[in-house]
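Student: Coordinates only, no sequence provided:
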């Protein structure tokens, strides 16, 4: 076991008897998160958009965790119809959920829209996960020690605000500020959810985490990412997917985690390193904006929460 200063996957406690649902688990951070949880004995559901890639990921996990119970569920967070269908399937198959890990995301795509007409990053990163969590939460709440983990980003501080006057970026789309808005929304959702859970005296907690900068497929829309050698150079200044996933794993499994906490890498500007408690922007803690975002999110998705 490592010290808390250098928390690694060796510190993940036994997960036998627990069920974890991880979005975007076929690659990158989500895959590494699912792999470690499976190796520690959890039953894991890989909630993924591409079933073939999900099955390949499940087979790969089985190589390192023989006998692991890993299943695949189709989920397109950019379609509320898909979110509802996937949530129904999960609810039917699993009466209890110990860990709901909202990991999937898009970063810096060209302007686009989800199936429901939402801006692609806000619709997928925030609204899709908001609806997903709301539809599954009543299977999480009865479970002792259960957690909702929301994967945010240092980008919640970069050109980020919740643009209530133009949430879908119809007037002036910018890849960076649109991503920042979506990740700020992720963090605000985690904090507001925790406050609502605590107010009702629920045993479930909501926690946030971020990977710093991690060399995953999420970087595919960064300018220059297609150039020869980009991945090798990026690997020198980013966390590997396995190391980037540590903050999520700590938030999901460490016994000393408290609801409303935020974990990220301890290195320079939280870009790389082992996971520790980190702070977020003052803006992310604005309760009035959190509550307004929650109300708008319920209106846009048609999903209301049992808290």
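Tutor: Everything's here; your move. What you see is a predicted model, and the numbers here were worked out from it, not measured in a lab.
Student: C-alpha from now on. contacts and neighbour counts both.
Tutor: Fine.
Student: which helix is the longest one in the chain?
Tutor: When secondary structure is assigned using DSSP state H, the longest helix within the chain turns out to be helix 175-199.
Student: other SSEs contacting whichever helix or strand comes after that helix?
Tutor: As assigned by DSSP states H and E, the chain's next helix or strand after helix 175-199 is strand 205-209. Contact analysis of strand 205-209 by 3 or more C-alpha pairs under 8 Å, 6 or more residues apart in numbering; DSSP states H and E lists strand 147-151, helix 175-199, helix 246-253, strand 262-265 as its packing neighbours.
Student: With distance to residue 287 added, can I get these in CSV?
Tutor: Below are those laid out as CSV (distance: least, C-alpha to C-alpha, whole Å):
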stretch, distance to residue 287
strand 147-151, 18
helix 175-199, 7
helix 246-253, 22
strand 262-265, 16
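Student: As CSV, those with mean neighbour count would be great.
Tutor: CSV is the format used below for the helices and strands packed on strand 205-209 (neighbours: other C-alpha atoms under 10 Å):
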stretch, mean neighbour count
strand 147-151, 28
helix 175-199, 23
helix 246-253, 27
strand 262-265, 28
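Student: another one to put next to it:
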């Protein structure tokens, strides 16, 4: 268990911080996009990437919040290279606009960290008519990756440096519907369960990385794609959790265990930074990481290669409709 700080083969554990797993790594010359950079583990992911010398593009819903975070990081790291761009992942139009503007900037792209996510809201549809968690956590990132892939390929080719695509999933994938992903019932409000739908979107993250990695390998492209579980982190991700809303005892209980059981954000950002930057991960693709170590998804659907292919085809159809 992570609370005992047991280290895995990588030499790191769930108690390792983002700075520890990137110690000694020089990311100068690398350009990275981080979605959801202004909250939760996105904040420290951005800060530590900048600390190690990477040029970070913060893809955020709230540009003002992005500018404030940029200012804060520059106060700590005056040499930091940070840009802020607007992105609403639940809207395909916003994703397309972001990608178009990024490509027009002629910036290279070495690292894409698909970090943003929402958890367990009441049933609602995205602007494109897709269940909101699936739209935000999977479809938005699927489209973003698809649109920026040529830029990543060009960067990898011209720089002769491995590109890395990182998809932040969760052990919450274990809560998905029994089928893993209900491709024929994505928008079925009658059978909607907020936690199972969240798990479904997290299975989708894992399978997206798996199938993307397979395709990149077939193409012989010097880009890897991996997914990960960042840990049970004390952030505002669970703000929609009905078990906590209005329950003072639940809040008091949660507050009392945060420091003892939930990882701090600086620890929660560690695994995605390990996957994005560490030399140990060079050439590793299509895998799942936990506690900055290789792991295995906890359910059969999350390891199903055929389901990964079906999800890919389903997602391609979704993004082509818009």
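Tutor: That came in fine, so what should we check first? Every value quoted in this text rests on a predicted model; they were computed, and no experiment measured them.
Student: re earlier: what angle do strand 147-151 and the longest helix of the first structure make with each other?
Tutor: 160 degrees (axes from the mean of the first three to the mean of the last three C-alpha atoms, to 10 degrees).
Student: Would you mind getting the average deviation of helix 175-199 of the first structure from the second structure?
Tutor: Compared with the second structure after fitting, helix 175-199 of the first structure has a mean deviation of 0.4 Å; criterion: mean C-alpha distance after the TM-score superposition for the first structure.
Student: Tell me the counterpart residues of that helix in the second structure, please.
Tutor: Mapped onto the second structure using TM-score structural alignment, helix 175-199 of the first structure covers residues 194-218.
Student: Residue 30 of the second structure -> the first structure?
Tutor: Residue 30 of the second structure maps onto residue 18 of the first structure when the alignment is built from TM-score structural alignment.
Student: who's in contact with its match?
Tutor: 41-43, 97-99 (C-alpha atoms under 8 Å, 6 or more residues apart in numbering).
Student: Make a markdown table from the residues you listed and add neighbour count, secondary structure and distance to residue 137 of the first structure to it.
Tutor: Shown next, in a markdown table, are these (neighbours: other C-alpha atoms under 10 Å; DSSP: H, G, I helix; E, B strand; the rest coil; distance: C-alpha to C-alpha, whole Å):
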| residue | neighbour count | secondary structure | distance to residue 137 of the first structure |
| --- | --- | --- | --- |
| 41 | 19 | coil | 23 |
| 42 | 23 | coil | 19 |
| 43 | 22 | strand | 18 |
| 97 | 24 | coil | 9 |
| 98 | 25 | coil | 10 |
| 99 | 23 | strand | 10 |
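Student: Quick check: the two most widely separated of those residues?
Tutor: Based on C-alpha to C-alpha, the longest span within these runs between 41 and 97 and measures 14.6 Å.
Student: The longest helix of the first structure vs strand 205-209, what angle?
Tutor: In this structure, helix 175-199 of the first structure runs at an angle of 160 degrees to strand 205-209, with the same axes, to 10 degrees as the basis.
Student: Show me what helix 175-199 of the first structure is packed against.
Tutor: Right, helix 175-199 of the first structure is packed against helix 120-121, strand 147-151, strand 205-209, helix 287-301 by 3+ C-alpha pairs under 8 Å, 6+ apart.
Student: These: which one's closest to residue 189 of the first structure?
Tutor: The minimum distance between residue 189 of the first structure and those falls on helix 287-301, with 6.9 Å, by C-alpha to C-alpha.
Student: The closest one aligns to what range in the second structure?
Tutor: Taking TM-score structural alignment, helix 287-301 of the first structure hits residues 305-319 over in the second structure.
Student: So residue 20 of the first structure belongs to a strand, correct?
Tutor: Yes: the assignment for residue 20 of the first structure (DSSP: H, G, I helix; E, B strand; the rest coil) places it in a strand.
Student: residues contacting it?
Tutor: For residue 20 of the first structure, the residues meeting the contact criterion (C-alpha under 8 Å, 6+ apart) are 34, 37, 42-45, 97-101.
Student: List of residues touching stretch 73-92 of the second structure?
Tutor: By C-alpha under 8 Å, 6+ apart, the residues outside stretch 73-92 of the second structure that reach it are 35, 47, 50-51, 53-63, 66-67, 70, 94-95, 98, 126-128, 132, 135-137, 139-141, 143, 319, 322.
Student: what's near enough to touch the aligned partner of residue 234 of the second structure in the first structure?
Tutor: Correspondence of residue 234 of the second structure to the first structure, assessed by TM-score structural alignment: residue 215. Contact partners of residue 215 of the first structure, counting by C-alpha under 8 Å, 6+ apart, are 231, 234-235, 238-241.
Student: show me where the second structure has helices.
Tutor: 18-21, 41-51, 63-76, 92-104, 132-133, 140-159, 194-219, 248-261, 265-268, 270-277, 305-321.
Student: now those helices as TSV including distance to residue 118 of the second structure?
Tutor: Supplementary listing: these in TSV, determined by distance: least, C-alpha to C-alpha, whole Å:
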stretch	distance to residue 118 of the second structure
helix 18-21	22
helix 41-51	13
helix 63-76	18
helix 92-104	16
helix 132-133	6
helix 140-159	12
helix 194-219	8
helix 248-261	19
helix 265-268	16
helix 270-277	17
helix 305-321	19
